[in-house]
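this one's sequence-less:
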């Protein structure tokens, strides 16, 4: 069956092996074979497979490029590395219907200091990307490059992320700083604590490159792509990731040629492929920044020995999970802005009833929860280790 041009298939499962200390993971990555460039497609497919195996195991994904490069340069197709990834082997490689599939097996020992907060998914709000200077999009009529970049970024994040539930906001957020009322409205209306904003700072054309031009045609020119990305915790007003990504590639079209970023023709150009690599790297960085963040459940109802939480099976909560109650109080900072302050209590509750979006949790010792108020929060006990 033919898959979409940017799709990935993955099976990542711990495999039994003779050594009980070792965890083997198998993953399959898929990449489009463009213009007969088998090497580039193989690299992309292998990188995706390695990243997915690492994500599934809970290990860091910052070693993906190093592992992939080493794996592809080994004649035996086996790589011995230090640290989290002990052993990686290419099991198979197939080519069909214009795609290359690479299956790898990895022996992974996650860092003992890694976060244990991998069970629950964080609700991530994504503000649609914006082009800062739309005049730069005139050549090629790339006015939809911000929308196309947003869509592809979300797809990359969904393919690689085990940490987030993604919700695209209907409009872009342009304010650099959000007020307490704005942050509260976002959480109330869309249910997300984490916000990602991004802008395309430079999509301009550079100088002529090479000699591929004549007096009746336009010269090939370099075209830039600059992505400024910010990931923040809007509840605590904390920036988790603030990163600028830059790339460039040859733009081999006449100034009057129209090529929509929403077509495969665009993404098969050198410029489109360069952008795809940037968005892939940005998605990995966002996943890395989110995965260890502590997730909080808001208490929406208190009933003697029980509390109702606004988290459910959708986020990964399970019957029997224990949580610690956090008291929430508001105070004004030095600038007079309202801020939330959380204080850990001695009270613990256990999930007894569960729906897709909510959960009832009962006091572990059947203590009355008289001091618990609507608006307080709860967090998994394991997340405080």
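Thanks, I have the structure now. In this text, all values refer to a predicted model and were calculated from it rather than measured experimentally. Numbers count the residues shown, from 1 in each chain.

C-alpha only now, for contacts and for neighbours.
Noted.

what does the longest strand along the chain rub up against?
As far as residue count goes, and with DSSP state E defining each element, the longest strand of the chain is strand 338-354. Taking C-alpha atoms under 8 Å, 6 or more residues apart in numbering as the criterion, the residues outside strand 338-354 that touch it are 180, 235-236, 306, 312-313, 318-333, 359-364.

skip ahead from that strand and say which helix or strand is next.
Where DSSP states H and E defines the elements, the next helix or strand beyond strand 338-354 is strand 359-363.

chain center to the following helix or strand past that next one: distance?
Using DSSP H and E, the helix or strand that directly follows strand 359-363 along the chain is strand 377-380. If you compare the mean C-alpha spot of strand 377-380 with that of the full chain, they lie 23 Å apart, counting by C-alpha atoms, centre = their mean, to the nearest Å.

which residue of this protein lies farthest from its centroid?
residue 215 (46.2 Å; C-alpha atoms, centre = their mean).

A helix includes residue 276, no?
Yes. According to DSSP: H, G, I helix; E, B strand; the rest coil, residue 276 belongs to a helix.

mind listing the helices for the stretch 1-150 of the chain?
38-57, 64-73, 145-160 (DSSP state H, counting those that start in this stretch).

now these in TSV, please, with extra columns for mean neighbour count.
Shown next, in TSV, are those (neighbours: other C-alpha atoms under 10 Å):
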stretch	mean neighbour count
helix 38-57	23
helix 64-73	17
helix 145-160	19
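
would a markdown table of the ones you listed with distance to residue 184 be doable?
Conversion of these to a markdown table gives the following (distance: least, C-alpha to C-alpha, whole Å):
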| stretch | distance to residue 184 |
| --- | --- |
| helix 38-57 | 32 |
| helix 64-73 | 37 |
| helix 145-160 | 24 |
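
list the buried residues in stretch 128-148.
Of the residues in stretch 128-148, 128-131, 134, 136-137, 139-148 count as buried by neighbour count, 16 or more other C-alpha atoms under 10 Å.

and those, which of them are in strands?
Filtering these for membership in strands, criterion DSSP E, returns 130, 131.

how far away is residue 22 from residue 52?
To residue 52, residue 22 is 18 Å away according to C-alpha to C-alpha, to the nearest Å.

pull out the buried residues from the contacts of strand 338-354.
If we count by 16+ other C-alpha under 10 Å, those have these buried: 180, 235, 306, 312-313, 318, 322-328, 359-363.

what is the burial count for residue 90?
Residues within reach of residue 90, counting by other C-alpha atoms under 10 Å, total 22.

list the contacts of it.
In this structure, residue 90 makes contact with 71, 77, 78, 102, 103, 104, 105, judged by C-alpha under 8 Å, 6+ apart.

and residue 164, by the same measure?
Residue 164 is in contact with 121, 122, 123, 124, 287, 290, counting by C-alpha under 8 Å, 6+ apart.

tell me where the stretch 201-350 of the chain has strands.
Taking DSSP state E, counting those that start in this stretch, the strands of the stretch 201-350 of the chain run over residues 205-208, 221-233, 238-251, 297-303, 306-309, 322-332, 338-354.

next, the one to line up against it:
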């Protein structure tokens, strides 16, 4: 939970904008330090989102604020000053108030507002024995669907429209080729491949003097994610995310991981928090990647390309077309060579996921072939 208060303070001829936010977190198992950190992180995240800044450094800022206990800390330029205003402890939760002087970073490239579409498959569970506790048989399917939902909720520029109904495990030599194939299947520019690692449950046996009490348990979570450029197969991003949470269910519970109630448990909320971190990370990584698609067909100088209104491509937009080829030098090193077709191509008609394109000057597309690349800068 977070509340936002916007404060404008005049400074000379300009105005500094301060954002004040409150965050709350439940105290679990008496762990006040974690609750305080979670409440502070939530407050700062909400302030950043409200100001239009990025959220990829929230944890770093939170840890710095709590560690130093100073009134003001410096950061990377988005947060000029950060203050811990107060914290109020209640019986089972804490409320933290922060105040931040935030300068939302301006657009660093023309592609920052273009929608970015991803394809993926069900994340592979490395050890399915971990799923026996709670009978989470469909967890890989449920997880991937929830990731798509969170992406739609948390950002307007990223989406996960295509989920292949199978799991994948790619070896390094074939990763680029597989990424390109999955991108073709989903007609997307980017590909996400993930593995779910430790999903085990750790149980503390109850005391012999209180054998009737349910044993305390916590459940772990880790995901290892790689993001590819689906057009050339290049790796853009790789990171591992881990967390853990209370697990109040006994080992014989039969849970439905596809249900909304599962994702509102403490464990589900902990996973969604890691999803949020991943979404913020890939939004930053792909922000300046130009909008790119493929030539689908050529006919009498008229081209059909795999970019349309869903990608915010409109009539009269200007596009560029290029071809790639692999070049091997005298040492056997392989390089990717880009050959750009001369001139600019304009959009004549834009449809949902495709557009009709012609050369701006000549009206003809000489030598352009299917599967060549088209780009909007």
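Here it is on my side, so go on. This one's a predicted model, so the numbers in the text were calculated from it and none came from an experiment.

now the TM-score, please.
The TM-score (TM-score structural alignment, normalised by the length of the second structure) is 0.71; 352 aligned residues with a C-alpha RMSD of 4.8 Å.

re the thing from before, so can I have a markdown table of the strands of the stretch 201-350 of the first structure showing distance to residue 8 of the first structure?
Putting the strands of the stretch 201-350 of the first structure into a markdown table (distance: least, C-alpha to C-alpha, whole Å) gives the following:
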| stretch | distance to residue 8 of the first structure |
| --- | --- |
| strand 205-208 | 32 |
| strand 221-233 | 24 |
| strand 238-251 | 23 |
| strand 297-303 | 32 |
| strand 306-309 | 35 |
| strand 322-332 | 36 |
| strand 338-354 | 32 |
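
out of those, nearest to residue 277 of the first structure?
Shortest distance between residue 277 of the first structure and those, using C-alpha to C-alpha, is found for strand 238-251: 9.1 Å.

for the closest one, list every residue counted as buried.
In terms of neighbour count (16+ other C-alpha under 10 Å), strand 238-251 of the first structure has its buried residues at 240, 241, 245, 247, 248, 249, 250, 251.

quick check: end-to-end length of stretch 227-242 of the first structure?
11 Å.

read off where it ends up in the second structure.
Mapped onto the second structure using TM-score structural alignment, stretch 227-242 of the first structure spans residues 223-238.

which residues sit against the matching stretch?
With C-alpha under 8 Å, 6+ apart as the contact definition, stretch 223-238 of the second structure has outside contacts at 175-184, 188-197, 239-242, 282, 285, 292-293.

are any of those buried, and if so which?
Members of the contacts of stretch 223-238 of the second structure that pass the buried threshold by neighbour count (16+ other C-alpha under 10 Å) are listed as 175-184, 188-197, 241-242, 282, 292-293.

roughly how far does residue 281 of the second structure sit from residue 176 of the second structure?
21 Å.

what do you get for residue 159 of the second structure?
Applying C-alpha to C-alpha, the value for residue 159 of the second structure to residue 176 of the second structure is 21 Å.

then residue 239 of the second structure?
As for residue 239 of the second structure, its distance to residue 176 of the second structure is 18 Å (criterion: C-alpha to C-alpha).

thinking residue 5 of the second structure is in contact with residue 43, fair?
No. Applying C-alpha atoms under 8 Å, one finds residue 5 of the second structure not in contact with residue 43, separated by 11.0 Å.

can you list residues touching both of those two?
Common neighbours of residue 5 of the second structure and residue 43 are listed as residue 21 (criterion: C-alpha under 8 Å, 6+ apart).

next, the distance between the ends of stretch 119-136 of the first structure.
Counting by C-alpha to C-alpha: the opening and closing residues of stretch 119-136 of the first structure are 43 Å apart.

sorry, back to before: which of the strands of the stretch 201-350 of the first structure sits closest to residue 374 of the first structure?
Ranking the strands of the stretch 201-350 of the first structure by proximity to residue 374 of the first structure (C-alpha to C-alpha) places strand 297-303 first, at 5.1 Å.

can you spell out which helices and strands pack onto that closest one?
strand 306-309, strand 377-380 (3 or more C-alpha pairs under 8 Å, 6 or more residues apart in numbering; DSSP states H and E).

adding distance to residue 154 of the first structure, write these out as CSV.
As requested, those are arranged in CSV below (distance: least, C-alpha to C-alpha, whole Å):
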stretch, distance to residue 154 of the first structure
strand 306-309, 28
strand 377-380, 27
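
out of those strands, which comes closest to residue 271 of the first structure?
Checking these against residue 271 of the first structure by C-alpha to C-alpha gives strand 377-380 as the closest, at 44.3 Å.

could you tell me where the closest one falls in the second structure?
Strand 377-380 of the first structure falls opposite residues 373-376 of the second structure when the two are matched by TM-score structural alignment.

how far apart are the matching stretch and its match in the first structure?
Average distance between stretch 373-376 of the second structure and its aligned residues in the first structure, after superposition and using mean C-alpha distance after the TM-score superposition for the first structure, equals 1.8 Å.

count the residues that sit near the aligned partner of residue 349 of the second structure in the first structure.
Structural alignment (TM-score structural alignment) places residue 349 of the second structure against residue 353 in the first structure. Residue 353 of the first structure has 15 neighbouring residues, counting by other C-alpha under 10 Å.

where's residue 353 of the first structure relative to residue 377 of the first structure, distance?
17 Å.

again with residue 149 of the first structure
Computed with C-alpha to C-alpha, the distance linking residue 149 of the first structure and residue 377 of the first structure is 35 Å.

of the contacts of residue 164 of the first structure, which ones are shared with the second structure?
Of the contacts of residue 164 of the first structure, the contacts whose aligned counterparts also meet in the second structure (both residues aligned by TM-score structural alignment, their matches' C-alpha atoms under 8 Å) are 121, 122, 123, 124, 287.

max pairwise distance over these: which two?
Across those, the two members that end up farthest from each other (C-alpha to C-alpha) are 123 and 287, 12.2 Å apart.

and the residue nearest the centre of the second structure?
Centre-most residue of the second structure, counting by C-alpha atoms, centre = their mean: residue 279, 1.6 Å.

how about it, what's its match in the first structure?
For residue 279 of the second structure, the equivalent position in the first structure is taken to be residue 283, counting by TM-score structural alignment.

residue contacts, the spatially closest residue to that match that is not a sequence neighbour?
Once flanking residues are discounted, residue 283 of the first structure sits nearest to residue 157: 4.9 Å by C-alpha to C-alpha, 6 or more residues apart in numbering. When the contact criterion is C-alpha under 8 Å, 6+ apart, the partners of residue 157 of the first structure are 280, 283, 284, 286, 287.
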